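Visitor: Sequence isn't available, so here's the structure alone:
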């Protein structure tokens, strides 16, 4: 009867497991750096968007400046906000992965934030498409 209540075997420790954890840590860091690069690009686009519309205003002086200023601020700030939100989500995901690696029995867990990151990446693609259409419509009405 006592054999049924034996404890689970100790997880193996050794060089192989430590090397696997180190590879997983390095992969998590590379993924984080990739997200940081993309987020900084998106934030930079949001900052540069104002310059793009200023150049359009100088080229076509008959534009409605109030509409351009509002549209420019909305698109630029949206890009900056999306970049910051994605960066925060990437950092949270990274910290969860590192915390999981620090556990003695490294359980495989599916990332909870993957579907959220996919949703945000899709919204960024839609945002970029809307921004391009807004610029093309603005240029076409001149």
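Guide: Nice, I can see it. Please read all numbers here as calculations on a predicted model, not as lab measurements.
Visitor: C-alpha only now, for contacts and for neighbours.
Guide: OK.
Visitor: Give the burial count for residue 74, as a bare number.
Guide: Counted with other Cα atoms under 10 Å, residues neighbouring residue 74 total 12.
Visitor: One more: residue 25?
Guide: 17.
Visitor: Check it against this one:
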């Protein structure tokens, strides 16, 4: 599959386009298109400098980078965030610092991953009752396991 990508306004020298870090990577690395400092507990929308044309029937899932989360306490706030197939604006990543120290991310830092995923649209039909299952209405923690 081919995804069209467009560089947005200039914030400096062009950054590398998103790439897969390894042959087995599911996500393309997204980079910060401007330097950002996140104070403990602070969240910011970080621009990536790109827009993408995702085909109908697919979405772009913006996911955290595990190394950034583990080493620096920074993650995406609405994980996974969704880039809809009809959106053509600049992709941004909402980052939050869960750590105890300020975190500075320079321009060009890999801040998130973009996974392209197929989805199905459905039609909802209101009914008076749902079919029974072994789980039934059991909710959070209903199995007794942590």
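Guide: Perfect, I can see it now. Since this is a predicted model, take the numbers as computed values, not measurements.
Visitor: Quantitatively, what TM-score do the chains reach?
Guide: Comparison of the two superposed chains (TM-score structural alignment, normalised by the length of structure 1) gives a TM-score of 0.19, and 48 aligned residues with a Cα RMSD of 5.0 Å.
Visitor: Show me what the top helix by length along structure 1 is packed against.
Guide: Of all segments of type helix in structure 1, defined using DSSP state H, the longest is helix 15-59. Under the contact criterion of 3 or more Cα pairs under 8 Å, 6 or more residues apart in numbering; DSSP states H and E, helix 15-59 of structure 1 touches helix 65-101.
Visitor: Does anything pack onto the helix it packs on? Which helices or strands?
Guide: Counting contacts by 3+ Cα pairs under 8 Å, 6+ apart, helix 65-101 of structure 1 is packed against helix 15-59, helix 114-140.
Visitor: Kindly recompute the last result at 6 Å.
Guide: helix 15-59 (3 or more Cα pairs under 6 Å, 6 or more residues apart in numbering; DSSP states H and E).
Visitor: Next, the angle helix 114-140 makes with the helix it packs on.
Guide: Interaxial angle of helix 15-59 of structure 1 relative to helix 114-140 (axes from the mean of the first three to the mean of the last three Cα atoms, to 10 degrees): 20 degrees.
Visitor: now helix 15-59 of structure 1, how far from the centre of its chain.
Guide: With Cα atoms, centre = their mean, to the nearest Å as the basis, helix 15-59 of structure 1 stands 7 Å off its chain's centre.
Visitor: ditto for stretch 52-70 of structure 1
Guide: Distance of stretch 52-70 of structure 1 from its chain centroid, counting by Cα atoms, centre = their mean, is 30 Å.
Visitor: Would you work out how far apart the start and end of that stretch are?
Guide: Terminal residues of stretch 52-70 of structure 1 are spaced 14 Å apart (Cα to Cα, to the nearest Å).
Visitor: who's in contact with that stretch?
Guide: The set of residues external to stretch 52-70 of structure 1 that reach it, using Cα atoms under 6 Å, 6 or more residues apart in numbering, is empty.
Visitor: buried ones in the helix or strand containing residue 46 of structure 2?
Guide: Following DSSP states H and E, the helix or strand that holds residue 46 of structure 2 is strand 43-47. Within strand 43-47 of structure 2, the residues scored as buried using 16 or more other Cα atoms under 10 Å are 43-44, 46-47.
Visitor: contacts for that strand?
Guide: Counting by Cα under 6 Å, 6+ apart, 33, 92-96 sit against strand 43-47 of structure 2.
Visitor: What is the helix or strand following that strand packed up against?
Guide: Later in the chain than strand 43-47 of structure 2, the nearest helix or strand by DSSP H and E is strand 50-53. Applying 3+ Cα pairs under 6 Å, 6+ apart, we find strand 50-53 of structure 2 packed against strand 4-7.
Visitor: from the contacts of strand 43-47 of structure 2, which is closest to residue 114 of structure 2?
Guide: residue 93 (10.2 Å; Cα to Cα).
Visitor: next SSE after the strand or helix carrying the closest one?
Guide: Residue 93 of structure 2 is part of strand 92-97 when elements are defined by DSSP H and E. For strand 92-97 of structure 2, the following helix or strand on the C-terminal side (DSSP H and E) is strand 103-105.
Visitor: Am I right that residue 59 of structure 2 is in contact with residue 115?
Guide: No. Look at residue 59 of structure 2 against residue 115 with Cα atoms under 6 Å: they stay out of range, at 8.2 Å.
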